[in-house]
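1. okay, here's the prediction I keep looking at, along with the sequence it came from:
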Amino acid sequence: MQQEWLAERFEDERRQLFGVAYRMLGSTTEAEDAVQESWVRLSRSDTDAIDNIGAWLTTVVARVSLNMLRSRKTRGEVSLDAGPFGAALPDPVVVLDDGATQDPAERAMLADSVSMALLVVLDQLSPDERLAFVLHDLFAVPFDEIATMLDRSSDSTRQLASRARRRVRGGTPQREVAAQREFVDAFFAAAQDGDLDRLIGALHPEVVLRADLGQGITTYRGAAKVAGNAVMYAHADRVTHPALVNGAAGVAVTFHGKLFSVMAFTVVDGRITEIEAYAAPTQVAKLAETLGLESAHS
């Protein structure tokens, strides 16, 4: 009975635990590993000595994520692409956008806290800065508790979060999904029509497309290059379905009814400035399972 009760309590906290780990690590696979490790530690602990299981689990998953992040930095993992994403795009959080999937509050939370732009900026922070910002600003964990995890003073931890906050505010454009959707739809309409002039007009002159096909990131720069790529891949049998990708307007692309890729867009001042295309077979297979679809790569 005790173990069943403990498992139920853990499941109650799973969503928040995954949220902490994902924002720390930028990878759903690593985040799931960190969450599972927190369960292993809980199941082996004396729960009678734990006053607040939710807070205890949050602390554990944060410590596990911090250690994973420090290990990643120590190994000197470097990017195959000179951009901020490294050798693979961060795993996206994707929800098909049928207009009824989430209420406005949930949409706002997702857009603010899991946006692709935020993940990019977080990846540029030190592990300690990232932990301080994620736990305090996104999950309201007191600085005293964070300071204990980092073996720092509360004042030092506040400074870490403040420094991270300044970088985040400077690097994450404001997003409004409904407004973005209009420009994303126009982009795909122009691509289907093979209209290069309309496509180029929808893109910022210095737009960047990053495509992850499973063998590192291929980067295309400039409106003409990205527009040409879009026309080349346009096909009547490839259908785009509106989706929220990391809280922003994106699409799930199906081919003969099977998930082929997922695309995320950044729109600034009416122009598309960045596109991330997720087409790595293993990643698409995982996303297809999450969305209840078959994978075109299976």
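-> It's in. Residues are numbered from 1 along each chain as shown.

2. CA only for contacts and neighbour counts going forward, please
-> OK.

3. what segments of this structure are helices?
-> For the chain, the helices defined by DSSP state H occupy 2-25, 28-43, 53-74, 104-113, 116-123, 127-133, 139, 143-150, 154-171, 177-193, 196-202, 223-233, 281-291.

4. may I see the buried residues of the fifth one?
-> For helix 116-123, the neighbour count (16 or more other C-alpha atoms under 10 Å) marks 116, 117, 118, 119, 120, 121, 122, 123 as buried.

5. circling back: redo the helices of the chain as CSV? Include distance to residue 91.
-> As requested, those are exported to CSV (distance: least, C-alpha to C-alpha, whole Å):
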stretch, distance to residue 91
helix 2-25, 9
helix 28-43, 6
helix 53-74, 15
helix 104-113, 15
helix 116-123, 10
helix 127-133, 18
helix 139, 21
helix 143-150, 26
helix 154-171, 20
helix 177-193, 20
helix 196-202, 26
helix 223-233, 22
helix 281-291, 8
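
6. ranking those helices by burial, who's on top?
-> Neighbour counts (mean count of other C-alpha atoms under 10 Å) averaged over each of the helices of the chain peak at helix 127-133, with a mean of 25.

7. quick one on the thing from earlier: residue 265: which of the buried residues of helix 116-123 is nearest?
-> residue 116 (8.9 Å; C-alpha to C-alpha).

8. presented hereafter is structure B, for comparison with structure A:
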Amino acid sequence: MTTDAMADVFEEHRPVLLGVAYRMLGRVADAEDVVQDAWLRWSGGDRSGVREPRGYLVRITTRLALDRLRRIKARGETYVGPWLPEPYPTDFGDTAPDAAERAVLADSVSLAVLVVLESLSPLERAVFVLREAFGYPYADIAAMLDRGEPAVRQLAGRARRHVEERRPRYEVDPVRRRDLTERFLAAAAGGDLAAMMDLLAPDVRLVGDSGGKSRAPLRVLHSADKVGRFLHGTARKGVADLSFRFLELNGGPAVLVLSGDEPDSVFQLDVADGRVRTVYVIRNPDKLRHLAAAR
């Protein structure tokens, strides 16, 4: 296989590899580093005997991501305030040929699911991502991870139960989410507390991720009264040069708030029964830099 051919094959599968690495790590920069390392492994040796490049590349990427995730866990770093994944632009293109598969991929990359995946062991997370998000057979996953198939099935079952018990059940219809997001943004930007309160579920939560580097609640806010008043107070303080852009992030509609030309924050809503159930606010500047180009 020529160098150009190897590059073409790798680029064909890059979206899948990045999707695997991001779901494993929840960090865009780390995922991109892993994919780059996978390219170096792919391009640095003789691949003439590889019959299925996609499977081979997913195996390399999974192992690299698993090693990196274990190192991250071993460092035991503390994070200031609630942690959320880095927002991830989701344009699945040819990797999701129909609506049903796209819905599965979108759900597996949602903020709510990725937060739950953080509580899995690295190996459980790898098995869950490969099985639930990408549909690999147990035998293939076992080969990728150098584990026996019975052990992989056990890991998959344990991870699936853990995720099902902890992830919230929300409306995933993108049209409804977009409509409610637009109405919510209009109420918040206009300082209309009454309109905002009408959109909030009584038990709504606000999860703010600043990493201690920007202003955001250092604890999860619970109840419509607390969430509504916090957002109302934030809107009243205002910043003159703010602008808003809609993007698809983590499989759903989101709002990118810009201060001048720089990303200031990301808002995304989880909704059910026509009400906002969770408000995610990401303000850690380290998690927003990559969105400058995405906008």
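-> Done, it's in. Predicted model only: the values in this text are computed from it and were never measured.

9. quick one: TM-score?
-> After superposition, the two chains reach a TM-score (TM-score structural alignment, normalised by the length of the second structure) of 0.84; 281 aligned residues with a C-alpha RMSD of 2.6 Å.

10. relative to residue 250 of the first structure, which of the helices of the first structure is closest?
-> Nearest of the helices of the first structure (C-alpha to C-alpha): helix 177-193, 7.3 Å.

11. and the closest one, which stretch of the second structure?
-> The aligned range for helix 177-193 of the first structure in the second structure is 174-190, by TM-score structural alignment.

12. return the distance of the matching stretch from the chain's centre.
-> Distance of stretch 174-190 of the second structure from the chain centroid (C-alpha atoms, centre = their mean, to the nearest Å) equals 21 Å.

13. how about residues contacting that stretch?
-> Residues outside stretch 174-190 of the second structure that contact it (C-alpha atoms under 8 Å, 6 or more residues apart in numbering): 171, 193, 195-196, 199, 231-232, 235, 252-254, 268-271, 274-276.

14. apply 7 Å and report the result again.
-> Stretch 174-190 of the second structure is contacted from outside by 195, 196, 199, 231, 232, 235, 252, 253, 269, 271, using C-alpha atoms under 7 Å, 6 or more residues apart in numbering.

15. what lines up with the last one in the first structure?
-> Using TM-score structural alignment as the criterion, residue 271 of the second structure maps onto residue 267 of the first structure.

16. pretty sure its match is touching residue 249, no?
-> No - Residue 267 of the first structure is beyond contact range of residue 249, at 8.9 Å (criterion: C-alpha atoms under 7 Å).

17. give me the mean deviation of stretch 175-184 of the second structure from the first structure.
-> Taking mean C-alpha distance after the TM-score superposition for the first structure, the mean distance separating stretch 175-184 of the second structure from the aligned residues in the first structure is 2.1 Å.

18. cool, stretch 54-68 of the second structure as well?
-> Superposed on the first structure, stretch 54-68 of the second structure shows a mean distance of 0.7 Å to its aligned residues (mean C-alpha distance after the TM-score superposition for the first structure).

19. pull the residues that contact that stretch.
-> 13, 17, 20, 21, 24, 25, 34, 35, 38, 122, 126, 144.

20. now for those, which pair is the farthest apart?
-> Farthest apart among the contacts of stretch 54-68 of the second structure - using C-alpha to C-alpha - are 13 and 122, which lie 23.2 Å from each other.

21. what's the burial count for residue 242 of the first structure?
-> 19 (other C-alpha atoms under 10 Å).

22. what lines up with it in the second structure?
-> Match for residue 242 of the first structure (TM-score structural alignment): residue 246.
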